[in-house]
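Student: this is the structure alone, sequence omitted:
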């Protein structure tokens, strides 16, 4: 199912004596006996029900089997009963699971219909402040797909290293490595960005380092490099330069794992450097968070980052 700003946040069931869901709602009633379910969990449940295995469901949703498993288990925990019988052959629906499939498919159809009705109505400009590497390696394809779905939506990407003030309307959405502590902002943690040392696969750059300019010495990666015994042979204020020079054998570079692990010209040297890892935060001006165009973009960005958790956290290579 394509991403949409109308992505339903939660669906609810009323418990009955048999333990089987009897109805769904799209807003949470105040009466006792209602249990919240996340629509995201239902999407993963349907994928497993239709494919029979975690790996097949994950492939269809462009994510990992472990993430699919977490969503299915969260749904079972919320409901209080098992939806599948697990075996070496895969996942088979229980009686409760088969009942839930019918309910969930009805909800899915309704959301698809609503998405189709409003898809052409999402228009206008959304400005995203982020880094060049995040756009290039994590968001390029999802944003391209978003544009195809919403041709009247215009995205502007601000990759300047200078600080962007969302409250001053310099951008609508920002991806930040430091959590904002105050202001009229909505903040969501997207994941943990891991870093490691990389060098060219031939080992030409072994023992030498590419690092940051002297006036950027307070960056975590720069401080870590300064404590090593490696010879610093190049300084640059560009992560893109660090990446390419390392790949060409000029020297080793400390890079985000989502960048280094995807380049076949590079190999990781040692393990992830825990002390310089950074959290990634999605930040939106609270006054714009409910806007259709902004919500459409933040849903795509959030899903794109969260679906690549293993790559971003450095777990793809172990």
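Tutor: Okay, I see it. All values derive from a computational prediction rather than experimental measurement.

Student: can we go C-alpha only for contacts and neighbour counts from here?
Tutor: Noted.

Student: wait, is residue 283 part of a helix?
Tutor: No. When DSSP: H, G, I helix; E, B strand; the rest coil is applied, residue 283 is found to be strand, with no helix at that position.

Student: if I look at the closest residue to it other than its chain neighbours, how far off is residue 174?
Tutor: Spatial nearest neighbour of residue 283, chain neighbours left out: residue 187 (4.7 Å); criterion: Cα to Cα, 6 or more residues apart in numbering. Relative to residue 174, residue 187 is positioned 10 Å away (Cα to Cα, to the nearest Å).

Student: what is in contact with the two at once?
Tutor: Residues touching both residue 187 and residue 174 (Cα atoms under 8 Å, 6 or more residues apart in numbering) are 282, 283, 284.

Student: what about the strands in the stretch 151-300 of the chain?
Tutor: 153-158, 173-176, 185-193, 195-200, 208-211, 231-235, 253-256, 266-269, 278-285 (DSSP state E, counting those that start in this stretch).

Student: and the longest one, what does it pack onto?
Tutor: It refers to strand 185-193. Applying 3 or more Cα pairs under 8 Å, 6 or more residues apart in numbering; DSSP states H and E, one finds that strand 185-193 makes contact with strand 278-285, helix 292-306, helix 309-312.

Student: next one: the first one
Tutor: The helices and strands touching strand 153-158, judged by 3+ Cα pairs under 8 Å, 6+ apart, are strand 124-129.

Student: residue 187 and residue 174: who's more crowded?
Tutor: Per other Cα atoms under 10 Å, whichever of residue 187 and residue 174 has more neighbours is residue 174, with 23 against 18.

Student: name the nearest residue to the more buried one, sequence neighbours excluded.
Tutor: Excluding the flanking residues, the one nearest residue 174 by Cα to Cα, 6+ apart is residue 129, at 4.5 Å.

Student: okay, now the one to match up with it:
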């Protein structure tokens, strides 16, 4: 079977369905002579006669009928795949792994990353953990360091600053006490930095950045956030200067092979253009009201 081409089997089904070379030739866009030669080659490949050739047309032999049932099953399976691709719009998928703050920024600016005319779709994998790009869990990862694996490629984008933020209407306790990611859920440098501060008093803990943001907005306490997230929220204000120890670069990381895909390359270029256009925001140079 390794010498049998699927297109020959499709043509075989067309000959069997039409009862001869001419209907199959019309369906396939080939000449009857070409169809006839390919059917002879198919019979040689399987080592069995598939047709009884008569002046009135082609009739299937016993082996021909057996092959037809198998080929029709393959045709049905192939059609289900085509239907699946058609249902998906025939579009590829570009998966982006990013932390909560970055995913939120991308979502707010989604029209800069994707348009309805694009031949691909985007799926966000929002997590503070690092997904395995080398084993294709995602196509693009937003990271705070260059990749170390030889299978991965990296593209540096912008500098990211962080600071303490509190609610604009926060009382004295809300400006003095901290809210933080709980010790068992720490996955970022900022969470570990705050946990290491001696003398800090904590009003509440959260297990996700999203809940941390809600606690800060509610005036429960101040918390550490990237400036590109905190400075975009009109309900928040800075509760101190930039935390210099937490400044870091942002990297886009992708598999060495995937980065050459046209859809992945397009999304990478759009991400770079988007964050570069907001570079002052990322480096903390655009505080609201500043």
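Tutor: Sure thing, it's come through. A quick note: this is a predicted structure, and the numbers were derived from the prediction, not measured.

Student: what is the aligned counterpart of the residue nearest to residue 174 of the first structure in the second structure?
Tutor: Using TM-score structural alignment, the partner of residue 129 of the first structure in the second structure is residue 97.

Student: where's residue 6 of the second structure relative to residue 70 of the second structure, distance?
Tutor: 12 Å.

Student: still on that earlier bit, nearest to residue 101 of the first structure among the helices and strands packed on strand 185-193 of the first structure would be which one?
Tutor: Counting by Cα to Cα, residue 101 of the first structure lies closest to helix 292-306 out of those; the figure is 23.2 Å.

Student: the closest one vs the second structure, average offset?
Tutor: Helix 292-306 of the first structure, aligned to the second structure and superposed, deviates on average by 0.9 Å (mean Cα distance after the TM-score superposition for the first structure).

Student: in the second structure, which spans are helices?
Tutor: For the second structure, applying DSSP state H gives helices covering 6-18, 21-28, 32-46, 62-87, 100-108, 172-176, 189-195, 209-217, 227-230, 262-277, 279-282.

Student: so the second one matches what in the first structure?
Tutor: By that I understand helix 21-28 of the second structure. Aligned by TM-score structural alignment, helix 21-28 of the second structure falls on no residue of the first structure.

Student: ok, now which ones touch the residue nearest to residue 283 of the first structure?
Tutor: Counting by Cα under 8 Å, 6+ apart, residue 187 of the first structure makes contact with 179, 180, 281, 282, 283, 284.

Student: which of those residues has the most neighbours?
Tutor: Top of the contacts of residue 187 of the first structure by neighbour count (other Cα under 10 Å): residue 284, with 25 neighbours.

Student: in the second structure, what residue corresponds to that one?
Tutor: By TM-score structural alignment, residue 284 of the first structure lines up with residue 254 in the second structure.

Student: mind listing what that match touches?
Tutor: Contact partners of residue 254 of the second structure, counting by Cα under 8 Å, 6+ apart, are 133, 134, 139, 140, 141, 152, 153, 154.

Student: map residue 77 of the second structure across to the first structure for me.
Tutor: Using TM-score structural alignment, residue 77 of the second structure lacks an equivalent in the first structure.

Student: tell me the spacing between residue 77 of the second structure and residue 46 of the second structure.
Tutor: The gap separating residue 77 of the second structure from residue 46 of the second structure is 21 Å, by Cα to Cα.

Student: any idea how far apart the tips of stretch 250-261 of the second structure sit?
Tutor: End-to-end distance for stretch 250-261 of the second structure: 22 Å, by Cα to Cα.

Student: what separates that stretch from the chain centre, distance-wise?
Tutor: Centroid displacement of stretch 250-261 of the second structure relative to its chain, using Cα atoms, centre = their mean, to the nearest Å, is 12 Å.

Student: before we move on, what about stretch 104-116 of the first structure?
Tutor: 23 Å.

Student: can you check stretch 229-240 of the first structure too?
Tutor: The chain centroid and the centroid of stretch 229-240 of the first structure are separated by 29 Å under Cα atoms, centre = their mean.

Student: equivalent range in the second structure for it?
Tutor: By TM-score structural alignment, stretch 229-240 of the first structure lines up with residues 199-210 in the second structure.

Student: how long is the matching stretch end to end?
Tutor: Distance across stretch 199-210 of the second structure, first residue to last, is 25 Å (Cα to Cα).

Student: for that stretch, list every residue counted as buried.
Tutor: 202, 203, 204, 205, 206, 208, 209 (16 or more other Cα atoms under 10 Å).

Student: please enumerate residues in contact with it?
Tutor: For stretch 199-210 of the second structure, contacts defined as Cα under 8 Å, 6+ apart pick out 100-101, 176-182, 185-186, 212, 220-221.

Student: for ChimeraX, write the selection for the buried entries among these.
Tutor: Filtering the contacts of stretch 199-210 of the second structure down to the buried ones (16+ other Cα under 10 Å) takes a single ChimeraX command:
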select :100,101,176,177,178,179,180,181,182,186,212,220,221
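
Student: distance of residue 131 of the second structure from residue 124 of the second structure?
Tutor: Distance, residue 131 of the second structure to residue 124 of the second structure, using Cα to Cα: 12 Å.

Student: overlap of the contact sets of those two?
Tutor: residue 97.

Student: can you pull the contacts of the residue positioned nearest the centre of the second structure?
Tutor: What sits nearest the mean C-alpha location of the second structure, by Cα atoms, centre = their mean, is residue 95, with 0.8 Å. If you count contacts by Cα under 8 Å, 6+ apart, residue 95 of the second structure has them with 122, 123, 124, 125, 138, 139, 140.

Student: what's the second one aligned with over in the first structure?
Tutor: To tie it back to what came earlier, the one meant is residue 123 of the second structure. Residue 123 of the second structure maps onto residue 156 in the first structure, by TM-score structural alignment.
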